[in-house]
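**Student:** Quick one, structure for this:
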Amino acid sequence: MLTLTENASTIVKTLVDQTEPGDDAGLRFSQEDPSAGALTVTTAEEALPGDAVVEHDGAKVFLDETAAVALGDQVLDASVDQSGAVQFSIIPAAAPTA
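**Tutor:** Reported below is the predicted structural model:
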């Protein structure tokens, strides 16, 4: 399942708090147009039926079925550039050590 870095958790909480009221709100990754191949990222008031929900330090991320498969064992990181734009990065999760 997708995990979040501390930076990603902080940025997700900030984005959601600025745009969506309520404790159930989160950031949603979905594939609106299957022919496009890219995932869409939006804030959402709540998870939709069928969404996988990832929570980390109060940040909520909702993944539709396509996003849940695509982001399976990945790590979501985030940063803010000098102009204030948010940049999300997907990093492969480290393999567990034996």
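
**Student:** going forward, measure contacts between C-alpha atoms and count neighbours the same way
**Tutor:** Noted.

**Student:** So the most centrally placed residue in the chain versus S9, what's the distance?
**Tutor:** What sits nearest the mean C-alpha location of the chain, by Cα atoms, centre = their mean, is V61, with 4.4 Å. V61 is 9 Å from S9, where distance means Cα to Cα, to the nearest Å.

**Student:** this one as well, want them side by side:
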Amino acid sequence: MLTLTENANEIVKTLAAQVPGSEDTGLRISSTNAENTAFSVGVAEAPEPLDLVVESEGARVFLEPAAAVALDDKVLDATLDERGSVSFAIGLAD
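**Tutor:** I've put the predicted structure just below:
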């Protein structure tokens, strides 16, 4: 199952908190090509019906089915640059 670094946990929670009125908000990752080598990331108010939900220290990540398979043994990391832009990176789990 996808795991999140401490940085990713905090950034996902911060992004979700910017959507007022929804306690189910999280980060949704979907696959954008048939080979599952490119992904789309965005904030979603709730998971889609077939999404796998990963919860980590209060952060919620929704994985569409193809992305869930491709990211099963991966780690999600995130950084915030000096302008406030978020970057996500996917690495291999230890």
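
**Student:** Fetch the TM-score of the aligned pair.
**Tutor:** The TM-score (TM-score structural alignment, normalised by the length of the second structure) is 0.90; 94 aligned residues with a Cα RMSD of 1.8 Å.

**Student:** those helices in the second structure, which residues are they?
**Tutor:** Assignment of helices within the second structure using DSSP state H yields the ranges 6-17, 65-70.

**Student:** Please tabulate these in JSON lines, including the columns mean neighbour count and distance to T79 of the second structure.
**Tutor:** Listed next are the helices of the second structure as JSON lines, based on neighbours: other Cα atoms under 10 Å; distance: least, Cα to Cα, whole Å:
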{"stretch": "helix 6-17", "mean neighbour count": "18", "distance to T79 of the second structure": "7"}
{"stretch": "helix 65-70", "mean neighbour count": "18", "distance to T79 of the second structure": "21"}
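
**Student:** Now do the residue nearest to E64 of the second structure when sequence neighbours are not counted against V41 of the second structure, distance only.
**Tutor:** Leaving aside its sequence neighbours, E64 of the second structure sits nearest to D51 (Cα to Cα, 6 or more residues apart in numbering; 4.5 Å). According to Cα to Cα, D51 of the second structure and V41 of the second structure sit 13 Å apart.

**Student:** and what of L80 of the second structure?
**Tutor:** From L80 of the second structure to V41 of the second structure the distance is 15 Å (Cα to Cα).

**Student:** Repeat that for G21 of the second structure.
**Tutor:** Counting by Cα to Cα - G21 of the second structure and V41 of the second structure are separated by 21 Å.

**Student:** who's more crowded, those two?
**Tutor:** V41 (15 against 9; other Cα atoms under 10 Å).

**Student:** List the contacts of the more buried one.
**Tutor:** 27-30 (Cα atoms under 8 Å, 6 or more residues apart in numbering).
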